[in-house]
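Participant: Got a predicted structure here, sequence first:
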Amino acid sequence: MQATPTFGLWRIRYLLPVVLLWAAALVATMIVPAAVQAQDTNYIAADLVAETPPQPGETLTAALRFRPQDGWHGYWSNPGDAGLGMELDWALPEGWEAGEPQYPVPSILELFGIVNHAYKSDYAVLIPIKVPTSAGVMNITPIMLDAQWLACSDELCVPERATLTLRFPQSSEAQSTQFDAHRAAIPPLLDQTGAFATTQERIRIAIPVPESLMITNPHVFIAQPDLVDYAAEQTFYRDGDMLVTEIARGGLRNEADLISGILAFGDEGEGVQFEAVSGNVPMGGTPLRSSGTDTPLLLLIGGALLGGLLLNLMPCVFPILSLKALTLVRAGESEAQARREGLAYTAGVMLAVLALGALMLALRAAGEQVGWAFQLQQPLVVAGLLVLATLITANLAGFFELPMLPIRTGGQGGAFATGLLAAVVATPCTGPFMAAALGAALLLPVPQALLLFAALGLGLALPFLLLGYIPALRSRLPKPGAWMETFRRVMAVPMGLTALALVWLAWRLGGMHFAFTAVGAGVTLAILLASRLRATRPMQALLVIIPIYFIVALPFRVEQQAAASAQSLLDPVPYSEAALANARATGQPVFLWFTADWCVSCKVNESIAIERESTRAVFDDAGVITMRGDWTRADPAITRYLERWGVAGVPLYVWYPAGSEGEQLPQVLTADMLAERAGS
């Protein structure tokens, strides 16, 4: 008698649901048998057939075929979070040997956050049986199999068993057609071994799959129990002939010398079996989304263009654009000069956007987890913007009149520099229509991705470009006059508020001492420019040395620990993959939002839709679990989650109904929208 080893009974991740499921199974063993005896059948019927009659010295293939009733399902060898692996106990003639069962590709079955690997329709498990060369194949002893499995519906689980006799065909051709279908459902084993590497939180697996093979909707089923978090999202990258996947580790942190399993892809149960040993796993690669990028490129370009155009209405850009537009109405402006300035401004904007996009793509290809506006997660970049905002504020307020800053100067050089500045300050804003375009830029080939960034830049530059080329639009602008100086000083107020916001962001990113040093650099530089070096020589030296000291000191003042996330009326749970899985396992709805202190769009949405007493009251009544991901500082886990939803930056809002998959909400939120989800 030979017992075929299979993988584990129950993997306990969520104590309450699993205990309840066990209790249901135990009760079923006492209550259901009577019903089963009455109907003399299992909820999953099974039989055992051989492909061919046995031949000495050969290996015959047996098929253990299962037929679940409607609404019932069986399990793969590793059932997942909860379930029962199949148990096989053979009665074979002496010298005969049964091999490892070969399973078809399973499917994901999720209920209340518990993820199982299951079969909901008819399936066959193939088992090789080695026949010894000395075996007699005439009048052999009946081959018996005592099989046990778990049959489950959405409400009930029933342990089932059957004693089956292996049936042989009357001829070698009798079962060929059926077995061809059974064998086609078994994923083939790759002829190359992959590699895997582990960190404290994740497992990365490189699977050798030819680059020519089209992979859609990929999912990796790991055969070793408890090795990975089955509920966690899986991230995929293409690196030539390697498909790299990242999966969160399981709660028990089990280690393995060999990882095996099935890579499933497509929509028709396609897949391959793989084995991987510890080794080097490529970093970077091209991200691969489960759903692919199906939106036509022209539509994505249109979205990027429109998104860039709407950025001009954002508080990040409007003051700079309005001040620069006034330079076109000054006395004596020629038609040719207006067009040249429009083109120069457009060139500056597009160059800056393309440079930021190319840098982001290059960093991602090198394995860095970055997204749109990634530069604002760097303390030194924020310090530089703070110094610049301080100088612009002082210049607009009239503290110094040198034409030091481009928004006050004319000519192509000033227009080009203003375009660069407008693009840099626009990155904290993610307006409508931009999400799909920037998300697609992460997945498309580099030339197409850069085309999307160019369209975004063109949209941002379009108003000033049209002013330069259409005299009728310029004629609608106010005529030059003394009011322009007053308007300039008024515009110092929003720019000063921008500088104050950057002070706060510098404190959040680098700590109090870092923020103070950045303010010192900006203020002393403004004083230096205001003095125009007309002070005494000792004072001139001091005015030069002080800002230089502050600038040199900046890198050494960055504190590693940033301030805690801002307080919230909703008291959200900080985002992590484990926290999201636990929240979904409760069976309650979950509202998850991703924000950053430098994201203007995020803060607007929070003030008008999220951080409201009415929203808190509705969420409390509906039992909604709130969760927030703070992307102020770079966080690879948040970046990976953003990628899975096809977006390149924040904000991102996801609603998880109770026991269901998530739904991405629009980037422009309203309180009524959230209340409607909570009440449904």
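Facilitator: That came through, no problem. Since we're looking at a predicted model, the values are computed, not measured. Residues are numbered from 1 along each chain as shown.
Participant: from here on, contacts and neighbour counts on C-alpha atoms
Facilitator: OK.
Participant: start to end distance for stretch 77-90?
Facilitator: Length of stretch 77-90, first residue to last, CA to CA, to the nearest Å: 17 Å.
Participant: Pull the number of nearby residues for Ala35.
Facilitator: Using other CA atoms under 10 Å, Ala35 has 11 neighbouring residues.
Participant: For my notes, confirm it occurs in a helix.
Facilitator: Yes. The assignment for Ala35 (DSSP: H, G, I helix; E, B strand; the rest coil) places it in a helix.
Participant: That one and Ala162, how far apart?
Facilitator: Between Ala35 and Ala162 the computed distance is 16 Å (CA to CA).
Participant: ok, residues contacting stretch 668-680?
Facilitator: Residues from elsewhere that reach stretch 668-680 (CA atoms under 8 Å, 6 or more residues apart in numbering): 432, 589, 605, 608-610, 612, 614-615, 618-619, 622, 624, 655.
Participant: Included below, for side-by-side comparison, is a second structure:
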Amino acid sequence: MPRLAALIAFLLQLLILVASPARAGETNIVATLLAEGPAMPGRTVTLAIDMQPKPGWHGYWQNPGDAGQGMSVAWSLPPGAKAGALAYPVPATLTIAGLMNHVFKTEYAVLVPFTVPADAKPGQVLDLRAKAQWLACTDEICVPEQGELAARVTVGAPGQPDARFDRWRAALPAPLGSPARFAFANRKLRVAIPLPAAMQVSEPHLFLATGSVVDYAAPQAFFRAGDLLVAEVPVAKYDPAQPGAIEAVLRLNPHGDGVTISAAPGDVPTGGEPLTASASAAPSLAWLILAALAGGLLLNVMPCVFPILSLKALSLARAGESASQARAEGLAYTAGVVIACLALGGLLLGLRAAGQEVGWAFQLQEPLVVAALLLLAVAITANLLGLYEFMVPGFASEGSPQGAFATGLLAAFAATPCTGPFMAAAMGAALLLPPLPALLLFAALGLGIALPFLAIAWVPALRRRMPKPGPWMGKFRAWMALPMGLTALALIWLASRIGGNAFAFALGLIAVIVVAALVLLGRRQRNGLAGGRLWWSGLAALLALAAIGLPGMVRAPSASPEAGLLDARPFSEQALAAARASGKPVFVYMTADWCLSCKVNERVAIEREPTREAFRKAGVIVLRGDWTRRDPAITRFLTAQGAAGIPLYLWYPASGGAPAQLPQVLGPDSLVEQAQR
């Protein structure tokens, strides 16, 4: 009864305030309508209603909870235009006098998809108007507010992306991609949510968009049952509804990460491991550190590391020269690898905190980073061939800690595009952990990558098994130019995939000029001369021109990826939902042109005639997600699956159950056997 009395008092206060609205100019939550940019006829652009509460004030989610009111919007749009459903970020909870509210205490944005009329003309400016109503509250009072909102959308090609929209989209709950099940038992709503066991969940909360079902203020319990997270919420005390479907948002952690859930009636397992405050961090940080360490160690034999094996091979050969030198180089190399992993991890966490939807190996999705790697690979190849001599990381005739440190930096930067066994769980957890534990995982990953060198440097028995330095090293060095040269060619191809053919052609031309300049430098060196002021000035001018001109040449590739033997369809949440609704098994694989592990798996296991025949007999629908260029939708999907990077392989059974996450290294018959089950 106290809660009912508090609710009545709240409603009476709200009634008084409705009868006496606030004076003009006293808006406590300022609303602004914004459009992300132009859009072509018939295409969709995102609108944002930017809500700026004053300090101490808050707004409400679509289902406000025990009290409050969500936003309502009445649109005035041009003929043929259409505004979609409001999309809210993950809310927070606020309990006052025993009443649970779902609120936003700081700036938030409600996103709306807007479809341009199909008959609109390029260059036309569309005037959008909306009348919005919302409730602004403090912990003591509430004020109903409204605003006349307006924005303009130009019909035409999309322009530069607005970073604010990336930040606002990052705050939206990610689609879960798998249906949940719910059941009512013992006056409790129980929801079975497909969520990988490796995905970290801390202080979860289930926000039901479907109203009048549960007691919002009652404690919620969560249980782990394999790859299912079971939520248990007491039903509403008075006439609880039992709908045929439930829509909800699961908050995964106090930082506001969440996933959307669509649940249908079905079996919900009983029992399971309670997710308590101490257990909610499972897997434990210690286990995650060991996983990151093992993942880094195994990364040394993953295909994505092969292009830098030439760097490591020369370091291994030099390690046999003397104990003191070997140890110094081992420590320096380890420091370089760990610092590079910490820098990449810190940048990744910083970008995500700023609203950018990026994942592991995000650096290889940037055309200018690929350009820098290409020029570096070309310089290293020329150095290995003896065209010139320079203290390029680790390639001096005599080893040095400085060279080993620089080699470690480069090795870690090039060795981390793909995720391998053990590493996926650790890196996925790092995206959800607080900064300090997350950086600890990145450091453990770097230590795992450097561990073989560190062992050789400090274990005499291993060092004695290394070949003795001699003339053979010169020939070996020349042969190591082959993988580095192939790496350079692969980077030119990758540049065409992420920046367009013109960008790749210009980059290749610059690489040829750089090689010619290095050959001239080598001739001067063999004559006992330095590079000379003219040579260095010319090279600096070339690189400056490249830095100025290359960004303007980046274009999105016009050709879409081929479907391949499996006739794969492009991945999207809508495509996944439609495929699952067909009642057939679904195979989803995430790949990228820069992920060598992905390409090896595709050649060995995916793009094979036996796989196509097995899939044809089983009626498997194949969806392919291309993460070569940055794609926020794929990033959100990876995050929802507890994965920080690729490859990612998911098998959705025809029965509609939770998806199975397949190993990241596939055997020739892995998919054939999966289809025949």
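Facilitator: Noted; the coordinates are in hand. Keep in mind that this is a model prediction, so the values were computed, not measured.
Participant: does the equivalent of Tyr641 of the first structure over in the second structure sit in a helix or strand, and which one?
Facilitator: Aligned against the second structure by TM-score structural alignment, Tyr641 of the first structure finds its counterpart in Phe637. Assessed by DSSP states H and E, Phe637 of the second structure sits inside helix 632-640.
Participant: Does anything pack onto that helix? Which helices or strands?
Facilitator: The helices and strands touching helix 632-640 of the second structure, judged by 3 or more CA pairs under 8 Å, 6 or more residues apart in numbering; DSSP states H and E, are strand 174-175.
Participant: State the pair within the contacts of stretch 668-680 of the first structure that is farthest apart.
Facilitator: For the contacts of stretch 668-680 of the first structure, the farthest-apart pair by CA to CA is Pro432 and Ala622; their separation is 28.9 Å.
Participant: before we move on, the earlier item: any idea which helix or strand comes after the helix holding Phe637 of the second structure?
Facilitator: Once helix 632-640 of the second structure ends, the next helix or strand along the chain (criterion: DSSP H and E) is strand 648-652.
Participant: Tell me the counterpart residues of that next one in the first structure, please.
Facilitator: Against the first structure, strand 648-652 of the second structure falls on residues 652-656 (TM-score structural alignment).
Participant: With the second structure overlaid, how far apart is the matching stretch on average?
Facilitator: With mean CA distance after the TM-score superposition for the first structure, stretch 652-656 of the first structure departs from the second structure by a mean of 0.4 Å once superposed.
Participant: would you say Ala506 of the first structure is within a strand?
Facilitator: No. Counting by three-state DSSP, Ala506 of the first structure falls outside a strand, being helix.
Participant: For Thr632 of the first structure, see how far away it is.
Facilitator: 11 Å.
Participant: Those two: which is more packed in?
Facilitator: Applying other CA under 10 Å to Ala506 of the first structure and Thr632 shows that Ala506 carries more neighbours, namely 32 against 22.
Participant: Disregarding residues adjacent in the polypeptide, which is nearest to that one?
Facilitator: Distance criterion CA to CA, 6 or more residues apart in numbering; nearest residue to Ala506 of the first structure, sequence neighbours excluded, is Ala515 at 5.0 Å.
Participant: One more: Val654 of the first structure?
Facilitator: Once flanking residues are discounted, Val654 of the first structure sits nearest to Gln664: 4.5 Å by CA to CA, 6+ apart.
Participant: mind checking what the one you found lines up with in the second structure?
Facilitator: Correspondence of Gln664 of the first structure to the second structure, assessed by TM-score structural alignment: Gln661.
Participant: That match touches Tyr652, doesn't it?
Facilitator: No. Assessed by CA atoms under 8 Å, Gln661 of the second structure is found out of contact with Tyr652, at 9.0 Å.
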